[in-house]
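A.B. asks: mind looking at a prediction? Sequence and model below.
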Amino acid sequence: MFKNLLFVAAFCVITLGCSKDDPAPQDSTTQQDSTDDDTTNPPDPDDGYTIADPAFVTGSTARFSMTNINTSISEIGLVYATTPNPTTANETLVSAETIGDLHLVISMLEAETTYYVKAYRKTGSEIEYSNEITLETLSARGTGGTFSGDIVLLTQSEIDAFGRERYINISGSLTVAHEGATTDPIVDLSPLNTIESVGTSLAIHRTTRLTTLLGLENIASLTQGLTIVENTKLRDLQYLENLTSSQIGQLYIIENDILEDISALQHVEIVERLLVLGNPLLETIEIPELRTVNFDVEIRNNSSITNLNGLENLTTVGRELTIENNPNLLTLGGLIALQEADVIHILRNDSLTSLDGLDSLATVSGLVIEYNDSLETLEGLSVSGGSLEVDAITIWENHNLTSLNGLSSVQGSVDSITIVYNLSIQSINGLEGVTQVNYLGIRELPELQNLDGLEGISNITEAIILDNLPRLENIDGLNSLTTIDGNNFRIKNLPLITNVDGLSNLSSAPSSIDLDFEDNIALSDFCGLNNLFIVSGATARLDVSGCAYNPDEQDIRDGNCSL
């Protein structure tokens, strides 16, 4: 077990004096500066400027720990070179912070090379240097072979200890995670830079001090997943660029507070699931080679995403594609290559005005468009020169949507059509290609004036519900309907309709069905049902209440179809 490998990495913390910016070599002995009487004696303890020997050295990196409590310091960092006495004229690593315990990792060093390192600090225009430390980088490639099994690393000490083994491969999973309060937070993954493959999955979870994935740059393959979750200081996924295995399993990017860029995933082509959730600073999803997601895609709660550019080669989603609650999403243009998905959910994207970008979509079992307050048109669903196969369509509470014209590519039989709570829809033109539907529900559309667009429907196999359509003037758009096979027929709260002539071609309905007309206060003419009850002799029941005339089925058979 790995726990038997862990040990405390001891290093000497040296309190170092500082010299003025001077090219002459310095050592740790007391010296008098001939210019200004400053000395290289250790500073007063209140000054607090200290540097440690390298906490960890690899073939290409070296990590230093420093402490500074002097609030007058404007810049602090490291200088280094392959020759003695480096200054800011050589390579420089500037700390992002100046106060407290600082962890700086020098990267891109040459393997098996001697380097000379100093700390420096600026006060105004004045630069002071610490004494010089010498380090020797290790060989570039690991020497530890394969670690068998899964490994979970919860502290920096555990990462350092595991890194000293210099493994090349991990047969199972690698998890780096912060668990609860610790005095040894994870700040540096560079000790892991000999790892070239992880047998199953890689997870970086809940780190609070980690700012970079430096140390993972040599990992080329995963098979079961990459998970980046709840890392409060991670800005990008740089150093995952060498992840070149085309299929990496599940890809989860979830609730990383300042994550801005995932373009390092440039070689990924196939994933099992893609979840990009709750990353408030992420503006786009750059996975340019992604072609197939075998199961679900969820892009939710990303407040800065404005487009889906970076997904231009995605053609297939095996199950559900959900794009939800991305308040600044303006366009779906990045989905231009998408041809197939099982179910597509587009909901609660407050700035989305159209579905442009779904033009290549040819097959989808379910299409759900809900709660998109700025959506004005469905035109992006129109397939040029082809048809769109859809089993179920739900258009629910999109308050700026005025028509269904973008559904004109939908052809043939559809399992269900549900159009509900869309406050601005005036027309349902766009459904002309539908010939059969199992469930048709049109409700709560205060601006809808007619049912034009339903003229192609001849058969409804389960249910038809028209409810609370205060401006609907007639139901003539149903005039091709000949057969109802289901058990639910309800026309309710249509205050302007006066007749049911749109049902004049209806000739078949089961005896078990109630034709329910309720609270249609102007409806006085049911002669449109003569063909059903008199010519065809249907035994369905007629249940009418709250209308201007309330006949039953026998009244129709007796010729009393209207007032």
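C.D. replies: Received, thanks. Keep in mind the model is a prediction, meaning the values are calculated, not measured.

A.B. asks: for the rest of this, base every contact and every neighbour count on C-alpha atoms.
C.D. replies: Will do.

A.B. asks: wait, what's in contact with the nearest residue to R541 once chain neighbours are set aside?
C.D. replies: Computed as Cα to Cα, 6 or more residues apart in numbering, the closest residue to R541 that is not its neighbour in sequence is D514, at 4.8 Å. Counting by Cα atoms under 8 Å, 6 or more residues apart in numbering, D514 touches N487, N488, F489, A540, R541, L542, D543.

A.B. asks: kindly report the same for D391.
C.D. replies: V364, S365, G366, S413, V414, D415, S416.

A.B. asks: what's the answer for N520, then?
C.D. replies: I491, K492, N493, L494, P495, L496, I497, G546, C547, A548.

A.B. asks: mind doing that once more with 6 Å?
C.D. replies: Taking Cα atoms under 6 Å, 6 or more residues apart in numbering, we find N520 in contact with N493, L494, P495, C547.

A.B. asks: using CSV, lay out the residues you listed together with neighbour count, distance to G456 and secondary structure.
C.D. replies: Listed next are the contacts of N520 as CSV, based on neighbours: other Cα atoms under 10 Å; distance: Cα to Cα, whole Å; DSSP: H, G, I helix; E, B strand; the rest coil:
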residue, neighbour count, distance to G456, secondary structure
N493, 22, 25, coil
L494, 25, 22, coil
P495, 18, 25, coil
C547, 21, 28, coil
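
A.B. asks: out of those residues, who's nearest I253?
C.D. replies: N493 (47.3 Å; Cα to Cα).

A.B. asks: tell me how far the residue lying closest to the closest one once chain neighbours are set aside lies from G334.
C.D. replies: Nearest non-adjacent residue to N493, counting by Cα to Cα, 6+ apart: N468, 4.6 Å away. Applying Cα to Cα, to the nearest Å, the value for N468 to G334 is 38 Å.

A.B. asks: next up, a second structure to put side by side with the first:
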Amino acid sequence: MKKFVFLIMAVFSIAACSNDDNNAVDTEPVAIEPVVSAECTFNGDVTLTSQQEIDAFAAHNYCQINGTVTVKQIDNVSQNVNLKGLEGLVIINGDFIIQDNPTLINLNGLTNLKRVKGSFRLLNNPMLFYIDGVGNLESVGNVVNISGNEMLQDMKGLEKLTSLKFVSIHNNAALQSMQGLDNLVSIDGLSIENNMHLASLNGLNALTSIGSDSQYGELTISGNAALQSLNGLQNLTSFKGMTFKLSGNTILKNFCSLQGIAATGNITTIFEAFGNYYNPTVSNINSGNCSVE
């Protein structure tokens, strides 16, 4: 397997000596960008429809793909599929779509994947239990869509993602929490819908900001039949957007985790709560009437 080189950037800070303790200089962490060889780069889109095609493509030991990668099990749909041959893949400069694979259980084989420049989509993989095989993924440039994966229970494997554009998590019947998104601090939009066993939003505890000056934010939490509280959103303190909707969560009784964002006044005119067990107003939340428990 060809070796690739990672460029490590070091930053040195020089601070003048002073007797005043207030003159301390803060330094920001510097991102380490993966750098790969042109010799292990594939130019073009790739669609892999069977284990045989995955293995044949993997034999080239590509480290970078300048295009979209789609894994979609069309041929031999009863054959077990795995991604173990793709260990060398570091960068995808396009979308990465893993869709309609009836026998895919995990994402093992993607342990070296660090960057997806486009969207990352996991769609309709009914036997996908685990996604921790992408545990070194540091950057996704566009949408993250995790939908229709009936056996997936959490988001473990996405711990290195700290900032994202739009995240859509829909129709994952066994999903119980957002664990795995523990280091996500800012996001442009978040939609969590129709995950019938989702009992908690724990895992979103680091999230402080939705939306920005350049991108209107959205928060939609709808149709999650087991969701009783919004624990996990208690550190959200900044919202810049036009949609803040909580609907159809039939046993959702506790909105107290929204007290921080409600107090800012940022959601007063756009807040919607309907079809839940309890449907407070922003005024209710601010006054402490945030729960019926």
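C.D. replies: Perfect, I can see it now. Keep in mind it's a predicted model, so treat the numbers as computed, not measured.

A.B. asks: distance of the equivalent of the residue nearest to N493 of the first structure over in the second structure relative to L227 of the second structure?
C.D. replies: By TM-score structural alignment, N468 of the first structure lines up with N194 in the second structure. From N194 of the second structure over to L227 of the second structure the distance is 10 Å, taken as Cα to Cα.

A.B. asks: so those two - more neighbours on which side?
C.D. replies: L227 (26 against 21; other Cα atoms under 10 Å).

A.B. asks: counterpart of the more buried one over in the first structure?
C.D. replies: In the first structure, L227 of the second structure lands on I497 (TM-score structural alignment).

A.B. asks: what of K165 of the second structure?
C.D. replies: That one, K165 of the second structure, aligns with N438 by TM-score structural alignment.

A.B. asks: just checking, that match touches I464?
C.D. replies: No: in this structure N438 of the first structure lies outside contact range of I464 using Cα atoms under 6 Å: 8.4 Å.

A.B. asks: more neighbours, the two?
C.D. replies: I464 (23 against 20).

A.B. asks: any idea which element the more buried one lies in?
C.D. replies: For I464 of the first structure, the element it lies in under DSSP states H and E is strand 459-467.

A.B. asks: what does that strand contact?
C.D. replies: With Cα under 6 Å, 6+ apart as the criterion, strand 459-467 of the first structure contacts 436-443, 481, 483-486, 488-493.

A.B. asks: now, which of those residues lie within strands?
C.D. replies: Judged by DSSP state E, strands contain the following of the contacts of strand 459-467 of the first structure: 436-443, 483-484, 488-492.

A.B. asks: list buried residues within the residues you listed.
C.D. replies: 436-443, 483-484, 488-492 (16 or more other Cα atoms under 10 Å).

A.B. asks: please enumerate the strands of the stretch 101-250 of the second structure.
C.D. replies: Secondary structure of the stretch 101-250 of the second structure by DSSP state E, counting those that start in this stretch: the strands cover 115-116, 120-123, 139-140, 144-147, 163-170, 186-193, 209-210, 217-222, 238-239, 241-247.

A.B. asks: how about these in TSV, adding distance to M178 of the second structure?
C.D. replies: As requested, the strands of the stretch 101-250 of the second structure are exported to TSV (distance: least, Cα to Cα, whole Å):
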stretch	distance to M178 of the second structure
strand 115-116	21
strand 120-123	15
strand 139-140	18
strand 144-147	12
strand 163-170	10
strand 186-193	10
strand 209-210	16
strand 217-222	13
strand 238-239	20
strand 241-247	17
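
A.B. asks: out of those strands, which gets nearest to L107 of the second structure?
C.D. replies: Here strand 120-123 is closest among these (Cα to Cα), at 10.3 Å.

A.B. asks: so which elements touch the closest one?
C.D. replies: Counting contacts by 3 or more Cα pairs under 6 Å, 6 or more residues apart in numbering; DSSP states H and E, strand 120-123 of the second structure is packed against strand 96-99, strand 144-147.

A.B. asks: mean neighbour count and distance to L110 of the second structure for those - can I get that in TSV?
C.D. replies: Shown next, in TSV, are those (neighbours: other Cα atoms under 10 Å; distance: least, Cα to Cα, whole Å):
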stretch	mean neighbour count	distance to L110 of the second structure
strand 96-99	21	12
strand 144-147	21	16
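
A.B. asks: what's the closest of the contacts of N520 of the first structure to E432 of the first structure?
C.D. replies: Distances from E432 of the first structure to the contacts of N520 of the first structure, taken by Cα to Cα, are shortest for L494, at 22.7 Å.

A.B. asks: coming back round to it: save the helices and strands packed on strand 120-123 of the second structure as TSV, and put in distance to C40 of the second structure too.
C.D. replies: TSV is the format used below for those (distance: least, Cα to Cα, whole Å):
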stretch	distance to C40 of the second structure
strand 96-99	18
strand 144-147	26
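
A.B. asks: out of those, which is closest to R115 of the second structure?
C.D. replies: strand 96-99 (10.1 Å).

A.B. asks: between the contacts of D391 of the first structure, which is nearest V57 of the first structure?
C.D. replies: V364 (53.3 Å).

A.B. asks: for whichever strand or helix holds the closest one, which helices and strands make contact with it?
C.D. replies: V364 of the first structure belongs to strand 363-370 when assigned by DSSP H and E. For strand 363-370 of the first structure, the elements it packs on are strand 340-347, strand 389-396, judged by 3+ Cα pairs under 6 Å, 6+ apart.

A.B. asks: how about those strands in a markdown table, adding distance to L523 of the first structure?
C.D. replies: Converted to a markdown table, these look like this (distance: least, Cα to Cα, whole Å):
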| stretch | distance to L523 of the first structure |
| --- | --- |
| strand 340-347 | 37 |
| strand 389-396 | 28 |
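
A.B. asks: of all those, which one is nearest L153 of the first structure?
C.D. replies: Once these are compared by Cα to Cα, strand 340-347 is nearest, at 37.4 Å.

A.B. asks: between strand 363-370 and that closest one, find me the angle.
C.D. replies: 0 degrees (axes from the mean of the first three to the mean of the last three Cα atoms, to 10 degrees).

A.B. asks: residues in contact with strand 340-347 of the first structure?
C.D. replies: 316-324, 361, 363-372.
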